[in-house]
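**Q** please find the sequence and the predicted model below.
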Amino acid sequence: MENKKLERDTTLEEIKKLADESDKNSGFQLGLETDFEEELIQLDLINDKQNPSESFRLFYAIEGILRTHLPPKSESEFSTFVREEKNIFLTGGKKKDASGRRGADPRQAYITTHLEVTLNELLRWMQEGGTKFDLFLIFRDLNIKYGYYKENELDKVDQTK
């Protein structure tokens, strides 16, 4: 058991180093997040229903924030880790299979329980001035909280290309 803990700490430490490196190399703002900065979205689980235009708006607001705060995926291994955790959460725990297929589309995530939760967490992260490693942990912790990792997967950090 201690060996698995050591492996997880090492892996998370590597991701933290990547995040710290990314923090040093950032410094631009696109301003895409300003539409949502005024207030956190109030969750309404009772009236949750499918709304493609709202899903589209929320998903691309999330993507805009990530695009603003993360280096391009092609240039950063760290961005790949963050985006994979985000996609696992938004697809209700669907991970890519051996062929690279997820079997779900994060753009069609549940609005109240996933898209709004994600956007609120990102807004909170920005307001608190969190680090990029904190950004990774937001999605990782949501995946753990929602039960999207089995006990034997908690020590793994997937990196999909």
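**A** Arrived safely, thanks for sending. Numbering: from 1, shown residues only.

**Q** hey, let's count contacts and neighbours off CA atoms from now on
**A** OK.

**Q** wait, what's in contact with the residue nearest in space to the middle of the chain?
**A** Nearest to the centroid of the C-alpha atoms of the chain, with distances taken as CA atoms, centre = their mean, sits residue 86, at 2.9 Å. Neighbour list for residue 86: residue 139 [criterion: CA atoms under 8 Å, 6 or more residues apart in numbering].

**Q** now residue 104
**A** 91, 94.

**Q** next one: it from residue 52, what distance?
**A** Counting by CA to CA, to the nearest Å, the gap from residue 104 to residue 52 is 15 Å.

**Q** put this next to the first one:
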Amino acid sequence: MAKEEEKLRILAKTDETKGEQLVFTAEGKASSQPEIKDFNIPSIENPELKFDLYYKGIQRLLIANLPKGKEHKKSRNYIYEEKNTFLTRGKRINEKGIRGGDGRMGYIIDAEEMLQIVMDWIMQNGSMVELYNTLRDLNVQRGHGTSRL
């Protein structure tokens, strides 16, 4: 009976704290804190911004600054693999050629970071090796491993 009364007391207290949520301290005492809206929640996704970041930013800069021609296709693919692995948060192309994710639809924060990496590379007049190493090291650091290519 005492347990049931305790449950009812907790539930009643929850109703009193509109705009806040009930939490329990490490000592087992009930307290309230601001609703989830006050927590650090990522911004709402924005399809137009994703499009602009990916196509008008990252891709446009890479196409303009990576070497052109058939003889450089393989080296461009190495860069694109690392870029897309980063943008899909670790989804690498498998042995069947399937990634299982689309870098264009990834998180805005990741696309903004990738755009900054590419812009820094261009501004520093970096080499393909430098760009590849930067992207590969970032992927390894985040637990995405290395490419099968």
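**A** Cool, got the structure. Small disclaimer: the values here were computed from a predicted structure and weren't measured.

**Q** mind checking the TM-score on these two?
**A** Taking TM-score structural alignment, normalised by the length of structure 2 as the basis, the two superposed chains have a TM-score of 0.66; 108 aligned residues with a CA RMSD of 1.8 Å.

**Q** could you pull out the helices for structure 1?
**A** In structure 1, helices defined by DSSP state H lie at 2-24, 52-69, 77-90, 116-128, 132-145, listed in chain order.

**Q** just those helices: most buried one?
**A** Comparing the helices of structure 1 by mean neighbour count (mean count of other CA atoms under 10 Å), helix 77-90 comes out on top with a mean of 23.

**Q** got the angle for it vs helix 2-24?
**A** The directions of helix 77-90 of structure 1 and helix 2-24 differ by 110 degrees, with axes from the mean of the first three to the mean of the last three CA atoms, to 10 degrees as the criterion.

**Q** okay, the angle between helix 77-90 of structure 1 and helix 132-145?
**A** Going by the same axes, to 10 degrees, helix 77-90 of structure 1 makes 30 degrees with helix 132-145.

**Q** skip the chain neighbours and tell me the closest residue to the aligned residue in structure 1 for residue 66 of structure 2.
**A** Counting by TM-score structural alignment, residue 66 of structure 2 corresponds to residue 70 in structure 1. The spatially closest residue to residue 70 of structure 1, leaving aside those adjacent along the chain, is residue 79, at 6.1 Å (CA to CA, 6 or more residues apart in numbering).

**Q** out of the helices of structure 1, which is closest to residue 108 of structure 1?
**A** The stretch from these with the least distance to residue 108 of structure 1 (CA to CA) is helix 52-69; that distance is 6.4 Å.

**Q** now what about stretch 53-71 of structure 2, what contacts it?
**A** Surrounding stretch 53-71 of structure 2, the residues in contact under the criterion CA under 8 Å, 6+ apart are 76, 104, 108, 111, 112, 114, 115, 118, 119, 122, 128.

**Q** show me what the helix or strand hosting residue 31 of structure 2 is packed up against.
**A** Secondary structure assigned from DSSP states H and E places residue 31 of structure 2 in strand 30-34. The helices and strands touching strand 30-34 of structure 2, judged by 3 or more CA pairs under 8 Å, 6 or more residues apart in numbering; DSSP states H and E, are strand 20-24.

**Q** start and end residues in structure 1 for the strand it packs on, please.
**A** Residues of structure 1 aligning with strand 20-24 of structure 2 are absent, taking TM-score structural alignment as the criterion.

**Q** buried sites along that strand?
**A** 20, 22 (16 or more other CA atoms under 10 Å).

**Q** repeat for stretch 107-116 of structure 1
**A** For stretch 107-116 of structure 1, by 16+ other CA under 10 Å, it's 107, 108, 109, 110, 111, 112, 114, 115, 116.

**Q** just give me the match in structure 2 for the second one.
**A** Alignment note (TM-score structural alignment): residue 108 of structure 1 maps to residue 105 of structure 2.
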